[in-house]
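>>> Here is the input, now give the coordinates:
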Amino acid sequence: MNIRSLIKNPNNYIQKLKCRITRFVRVYKYSGDTVTCENCLWLGQFFFNGECPKCKSLPRTRLIPFSIDYFKLKSKNLSILHVAPNLTEYNGVQFKLEQVKQYDRLDIKPIKHVNLIEDLSNLTLNDESYDLAIIWHVFEHIEEDLKAISEVYRVLRPGGKLLMSVPIYPNGNLKTFEDKAILYKDYGHTHGHYDHCRSCGLDYYKRFESFGFSTETLNVNALNDDLILKYGLSKGHTVWCFTK
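Sure thing, here's the model as predicted:
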């Protein structure tokens, strides 16, 4: 924070500083061997309301490195396309997938840790450019999701993988629901979030299969409770690993 911001918002600065100090203390005070954050490899006694005190990862964030292992996606010299990662996700993937050949981070708007500014529904990227795409809680925001799926399929090499998750809303929802007549101001009431244009169901993977992907599924509900506790995951999350 610069001096001008500090002078203008001293209380905000103090609150952020307190949070940083609290996390720093928790990292060391509550170290242990009960839980493991695969996003940063912190070992602790428990997560704090689901958050890792070291890297601030949440259950859905930690599910990315867990899924990389679950679907055996670790390999050297991968070319990776990561769509709309937040900073914690970006750091976690870098930590998990070492010695990659290429790691592009794509978003529709400029962000510090993003190197490609692109519209996922209308990419300018070359055909068959990537071995792995990671798209985490993104498709529920995209109105023309079929175009985006087609584009991802196009830029993946034959045999390439797409690691993908969307929020299932409401929890356990079997059938995807959307209605283009619903106004943006009503998204929150209908889809559970102000910027979600559909309520994704457990059938959402079928849209990807219609373009030629084959599917593997990870339902966190089906995992052992001890495993869920150890890695700080949340029941109700679903991950699909698609193969071109």
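
>>> From now on I want contacts and neighbour counts done on CA atoms only, so please keep to that.
Fine.

>>> does Asp203 sit in a helix, a strand or a coil?
Following DSSP: H, G, I helix; E, B strand; the rest coil, the label given to Asp203 is coil.

>>> Endpoint to endpoint, stretch 32-52 covers what distance?
Terminal residues of stretch 32-52 lie 13 Å apart, using Cα to Cα, to the nearest Å.

>>> dump the residue contacts of Gly160.
Counting by Cα atoms under 8 Å, 6 or more residues apart in numbering, Gly160 touches Tyr130, Asp131, Leu132, Thr243, Lys244.

>>> Redo those as JSON lines? Include secondary structure, distance to Lys175 and neighbour count.
JSON lines is the format used below for the contacts of Gly160 (DSSP: H, G, I helix; E, B strand; the rest coil; distance: Cα to Cα, whole Å; neighbours: other Cα atoms under 10 Å):
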{"residue": "Tyr130", "secondary structure": "strand", "distance to Lys175": "30", "neighbour count": "25"}
{"residue": "Asp131", "secondary structure": "strand", "distance to Lys175": "30", "neighbour count": "22"}
{"residue": "Leu132", "secondary structure": "strand", "distance to Lys175": "27", "neighbour count": "24"}
{"residue": "Thr243", "secondary structure": "strand", "distance to Lys175": "22", "neighbour count": "22"}
{"residue": "Lys244", "secondary structure": "coil", "distance to Lys175": "24", "neighbour count": "20"}
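
>>> To compare against the first, here's the next sequence to fold:
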Amino acid sequence: MTTSTTGTTARQGAAGAAGRPGTGPGRSADGGLRWCPACGDEASAYGPGPRGRPDAACPRCRALERHRFLSLVLDGLAPRLALASLVVDVAPSRPVAQQLRRLCPQGYLGVDFDPGADGRAVDVRASLTDLPLADGSVDLLVAYHVLEHVPDDAAAMREVARVLKPGGLALLQVPWAPGRATDEDPDASADERVRRFGQADHVRMYGHDVEDRLRAAGLDVARMTPVDWLGDDGAALMHLWPEESSWVVTPTTSADGVGRHRGVLAGGTSPGGLAGALVRSRAATAEATARRAEAEERGDAVRRDLAAARARVARLEDEVRAARKESARWRRAYERLRGRLPVRVAAGAARGARGLGRAVGALRAVPR
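Purely as a prediction, here's the structure:
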């Protein structure tokens, strides 16, 4: 099952779900630095996404905009997932699958109808219209960019309602153009599908009636967007499409109802709790980065001091070698002088003796 490329990002962004200007990914307030909640990495720019879409994929984990927001939502669900017995990930993406396996190692199940199409590794090969699961057995189901591939999406939606536990959640995302009704044609040619639905393996483009379809299948529905949960600055920090919509759904028979799931996703608090968690995570990341920079600066200073000390030692060694050479030169000169000194003394003594003899002879010749 192939994931959407032009899908939600292009269609939802162009539609402007809430009529906000600037529906593309924003620039963060700290000069364009981006933070990826899927892997915790920071980068000044992202790599290209599907079909070369610029500045879309985290350079470390390759998470796209929708994966980064979903990752943060799943972090908000961590307390619930720690107690979950079964989490179903339909057409799993690598960053999300890794996170879900970490959050729910005892109950993760990856499912895809055609895993070979994208080289996915899954636990079960099955269609979303016919999951090999018991009624009311699933705590969380994730199906991002799946329903637009399914010819009978009504059957898939009913299957989601069937397998979810009372109070269980499903997180869904589809290509969406809210300004019109759903356009679908499973029998359309590949070229026609690209033109109408954005991709050759899509059979529809969802419109404003997508929530009615979900409700008709027995699901309560709430829509969420990055800007609603994180604000403009939070969405820009992770380089998200602010109005890219996802849906959290739960069986209609659930006692708590989907309206409360905003609090659940925020760790039991208001939507601001999730933004607060983002701010705390960002602050922790900034603090760790500052500590690392400080440690690197101290290391650089130590390395500079060590290099200076080595240079001083080298200079002293040069001075010692020069002093030794000078000492050897003076020693050789001294030895030469020492060898010549007795000869000079003897010659002087002889000259003195001869002078004394002449003086004595002169005295004897004087008349008395």
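
>>> After superposing, what score do the chains get?
Superposed pair, TM-score by TM-score structural alignment, normalised by the length of structure 1: 0.76. Supporting alignment: 208 aligned residues with a Cα RMSD of 2.4 Å.

>>> Show me what Ile108 of structure 1 lines up with in structure 2.
Aligned counterpart of Ile108 of structure 1 in structure 2: Phe113 (TM-score structural alignment).

>>> what about its match, neighbour count?
18 (other Cα atoms under 10 Å).

>>> Quick one: residues contacting it.
Per Cα under 8 Å, 6+ apart, neighbours of Phe113 of structure 2: Met1, Ala91, Arg125, Ala126, Ser127, Leu128.

>>> can you pull out the strands in structure 2?
34-35, 42-43, 87-90, 108-112, 124-125, 138-144, 164-173, 183-184, 204-205, 219-224, 246-251 (DSSP state E).

>>> hey, which of the ones you listed is tucked in deepest?
Ranked by mean neighbour count under mean count of other Cα atoms under 10 Å, those are led by strand 204-205, which reaches a mean of 27.

>>> now that strand: which residue numbers in structure 1?
Using TM-score structural alignment, strand 204-205 of structure 2 pairs with 198-199 in structure 1.

>>> same deal with stretch 311-319 of structure 2?
Mapped onto structure 1 using TM-score structural alignment, stretch 311-319 of structure 2 spans no residues at all.

>>> His149 of structure 2 and Val203 touch, don't they?
Yes - if you go by Cα atoms under 8 Å, His149 of structure 2 and Val203 touch, sitting 5.7 Å apart.

>>> out of the two, which sits in the busier spot?
The residue with more neighbours, out of His149 of structure 2 and Val203 and counting by other Cα under 10 Å, is Val203; that gives 28 against 21.

>>> quick one: contacts for the more buried one?
Glu148, His149, Val150, Pro151, Glu184, Asp185, Pro186, Asp187, Ala188, Arg193, Phe197.

>>> As TSV, those residues with distance to Glu65 of structure 2 would be great.
Formatted as TSV, the contacts of Val203 of structure 2 follow (distance: Cα to Cα, whole Å):
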residue	distance to Glu65 of structure 2
Glu148	19
His149	20
Val150	23
Pro151	26
Glu184	25
Asp185	28
Pro186	28
Asp187	31
Ala188	29
Arg193	24
Phe197	20
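
>>> Can you say which of the residues you listed are buried?
Among the contacts of Val203 of structure 2, those classed as buried by neighbour count (16 or more other Cα atoms under 10 Å) are Glu148, His149, Val150, Pro151, Glu184, Arg193, Phe197.

>>> Relative to Ala181 of structure 2, how far out is the fourth one?
Right, the one you point to is Pro151 of structure 2. Using Cα to Cα, we find Pro151 of structure 2 at a distance of 17 Å from Ala181 of structure 2.

>>> got it, and the last one?
Distance, Phe197 of structure 2 to Ala181 of structure 2, using Cα to Cα: 13 Å.

>>> all helices of structure 1, in order?
3-8, 10-29, 59-70, 87-96, 145-155, 187-191, 205-209, 225-231 (DSSP state H).

>>> Using TSV, please lay out those together with distance to Glu216 of structure 1.
Below are those laid out as TSV (distance: least, Cα to Cα, whole Å):
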stretch	distance to Glu216 of structure 1
helix 3-8	48
helix 10-29	35
helix 59-70	11
helix 87-96	20
helix 145-155	16
helix 187-191	26
helix 205-209	10
helix 225-231	19
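
>>> contacting residues for Leu100 of structure 2?
Taking Cα under 8 Å, 6+ apart, one finds Leu74, Val87, Tyr108 in contact with Leu100 of structure 2.
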